[in-house]
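# Predicted coordinates and the sequence they were generated for:
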Amino acid sequence: MQTVVYTALIGGYEQLNEQPMAKQSSLRFVCFSDDATLQSDSWEIVHVEPYLPEDLSRSQRYLKLLPHRHFSDYQRSLYIDNTVVLKKPPEEIIADHHQGPFTNFEHSYRSELIEEFIKVLQYGIDDPGRVYEQLNQLQTFSPQLLSAKVFWGGFMIRDHHQPQMVALAEQWWAQVLRYSRRDQLSLPRAMDASGVVANALKLSNKDSDFHQWPVAIARKRSAEQFSAHRNLKPQSLQIAELSAELERSRKALNNLPKTVFYRLRDKLLLRGK
């Protein structure tokens, strides 16, 4: 079966990791990137324009989630996040671990989907409005999925042209467009809708005999991410909010001597008693 290994690096979020195992493999290693200057010793760089220029995160997901659209001549794909480095040739990994049509990892740190929702909200990883909307949608229409397994999205082997896998990919992409960009939140719903059951490996997400993660080089944590709340807010409203905040700060600064005086006075009065 024709197989391709690929990753997607959009928006300059981090530098490209090389894959030493590519030299021991006969498979094609493809890196989709919007950086026209990017070069690599182990990846074949395929230049692409972001599918959604104003939303680089979902532009990366467009490449990650839909291999059947991007690799018509290949029946199988091994997707890895850029922060994953393979420690064995991909042919060996697939032969040892793939039981089609879909092989991935169980999440090492969250056992139920609701826990992943909580972490996304707790760390402010995505717009809370979209996350809450997705959570409410699941609670109303598919409450059983909130206790479903969580899967790590950094490694996936997919027989991506099988009809069930095409259905999964399209449903997954639709969910990521409609709700949170965090694809882990949408995968259980897409699997349920398509009827796909994953061959989920019960291995550490961080390290196994065939992979290491995360291997990050010069990650830009401050890279701009699209936010519906921020990007759709009218400029006039943003200016008004900043002006109000400036006025509050000015008043607080003007009142600082009075505040200090009254606090000292209260302390002295307490001591006098």
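Looks like it arrived, so ask away.

# okay, CA-based contacts and neighbour counts for the rest of this
Will do.

# Name the helix or strand for Arg263, please.
helix 256-272 (DSSP states H and E).

# got the contact list for Leu56?
Taking CA atoms under 8 Å, 6 or more residues apart in numbering as the contact definition, Leu56 lies against 10-11, 50, 225-226.

# what residues does stretch 214-224 touch?
By CA under 8 Å, 6+ apart, the list of residues contacting stretch 214-224 reads 11-17, 82-85, 206.

# try this one next to it:
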Amino acid sequence: MNRRAKPASPKVCVYTALMGGYEDLNEQKVANESHFDFICFTDSESLESGTWDVKFITPLFDNDPQRSQRHIKIKPQVYLGDYDVTIYIDNSILLLRDPVHLLEQFDLECGLMLAPHSFRSTVLDEFIEVSRIGLDDVSRIMEQMGHYYVSSPGVMMQKPFWGGLIVRDSRSRLVIDFQERWFSHVCRYSRRDQLSLNYCLDEIGIIPQAINIDNHLSDIHSWPNSRGRKSLIDKQSGYNTVAQMLNRHTAYEDKIKSFVSDQVNIGALQSRLKDAQSEIEDLEMFIDYMQDELDAVLARLK
């Protein structure tokens, strides 16, 4: 009797990425009771953990730990090719239960599970808040928002997703295409990946499975749990400050060029006005001459 073989269980890992010494690593006690691998990617050769398998990695971008971290977060297929399903968590998340409970809710056919944002109503709200707090260069944020409004205005009114926890089928071609697109937007525009998340989902045509949990606290996690977080006044901020100065310098240059252009235009108009005034004077002299001629003709007729 032939029996159909039981499908093999997917190989799963939980992972995080900690780059640039931004904060201390949070230990995950549930890792000791889970059958899943727990992997932390870091650029710190001295980092040790009792619950994470720490893997040293050279940052993708020099002096840009945020986007280097985002590369790991957004594109697990590059770093975790041996796994079928990946569960990403921000370092500031503490898991309260074995993440197998997440996998039990995950629809592999969909390929992507995200939590809706608990305290933002629209993607536009997220743009406004990121800009207000100053989490990235404002001119870059405004350019990104303008792009999205022109090309896909409906996305700006969508309910945003929270990027702190992501469950993915790493074998899905569609999910991989989405991740490639998402990371390109993080490089082109703001490094705040939640700003581009909805737009890229819409562009690729993925409707993610929603896991309806409060972002701060659920039966499976708590957030935020940050220890030893460093000030944002670091090298990256320094580069951002220089970039902002260059942007302002460029803006002033553009204003000066516009002013000079206007002055040239004004000069041309003034020249044309003088020519017109001269033509009017000539016309007035001609009219006076014709009036004299007409008066003379009328006088002879009398």
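Looks like it came in fine. The structure presented is a predicted model; accordingly, all values stated were derived computationally and were not measured.

# quick one on the thing from earlier: same list, the contacts of Leu56 of structure 1, but as TSV with distance to Gln139 of structure 1, neighbour count and secondary structure please.
Formatted as TSV, the contacts of Leu56 of structure 1 follow (distance: CA to CA, whole Å; neighbours: other CA atoms under 10 Å; DSSP: H, G, I helix; E, B strand; the rest coil):
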residue	distance to Gln139 of structure 1	neighbour count	secondary structure
Ile10	33	23	coil
Gly11	34	19	coil
Pro50	33	20	coil
Gln225	27	18	coil
Phe226	26	18	coil
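
# where exactly do the helices run in structure 2?
65-74, 76-79, 100-105, 123-133, 138-151, 173-188, 194-204, 235-301 (DSSP state H).

# among these, which is the most enclosed?
When these are scored by mean count of other CA atoms under 10 Å, the highest mean neighbour count falls to helix 65-74 (a mean of 22).

# tell me the SS of Lys251 of structure 1?
Secondary structure, DSSP: H, G, I helix; E, B strand; the rest coil: Lys251 of structure 1 is helix.

# Distance check, it against Lys258 of structure 1.
11 Å (CA to CA, to the nearest Å).

# got it, and Thr37 of structure 1?
Thr37 of structure 1 is 58 Å from Lys258 of structure 1, by CA to CA.

# Show me which of the two is the more surrounded one.
Lys258 (11 against 8; other CA atoms under 10 Å).

# Gly20 of structure 2 is in contact with Asp43, isn't it?
Yes. Counting by CA atoms under 8 Å, Gly20 of structure 2 does reach Asp43; the two are 6.8 Å apart.

# Which residue comes closest to Leu201 of structure 1 once chain neighbours are left out?
Nearest non-adjacent residue to Leu201 of structure 1, counting by CA to CA, 6 or more residues apart in numbering: Phe105, 4.6 Å away.

# so the one you found touches Trp152, yeah?
Yes. With contacts counted by CA under 8 Å, Phe105 of structure 1 reaches Trp152, the gap being 5.5 Å.

# Which among the contacts of stretch 214-224 of structure 1 count as buried?
11-14, 16-17, 82-85 (16 or more other CA atoms under 10 Å).

# what's the most distant pair in the residues you listed?
Gly11 and Val85 (20.2 Å; CA to CA).

# circling back to that earlier point, got the helices of structure 2 as JSON lines, with distance to Ser226 of structure 2 columns?
What follows is these, written out as JSON lines (distance: least, CA to CA, whole Å):
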{"stretch": "helix 65-74", "distance to Ser226 of structure 2": "16"}
{"stretch": "helix 76-79", "distance to Ser226 of structure 2": "23"}
{"stretch": "helix 100-105", "distance to Ser226 of structure 2": "23"}
{"stretch": "helix 123-133", "distance to Ser226 of structure 2": "18"}
{"stretch": "helix 138-151", "distance to Ser226 of structure 2": "26"}
{"stretch": "helix 173-188", "distance to Ser226 of structure 2": "23"}
{"stretch": "helix 194-204", "distance to Ser226 of structure 2": "19"}
{"stretch": "helix 235-301", "distance to Ser226 of structure 2": "20"}
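
# Which of those helices sits closest to Phe36 of structure 2?
helix 100-105 (7.9 Å).

# Count the residues that sit near Ser180 of structure 1.
Neighbour tally, Ser180 of structure 1, other CA under 10 Å: 25.

# Could you do Glu112 of structure 1 as well?
Glu112 of structure 1, neighbours per other CA under 10 Å, totals 16.

# And for His47 of structure 1?
With other CA under 10 Å as criterion, His47 of structure 1 counts 15.

# any idea what it aligns with in structure 2?
Under the alignment (TM-score structural alignment), His47 of structure 1 pairs with Phe56 of structure 2.
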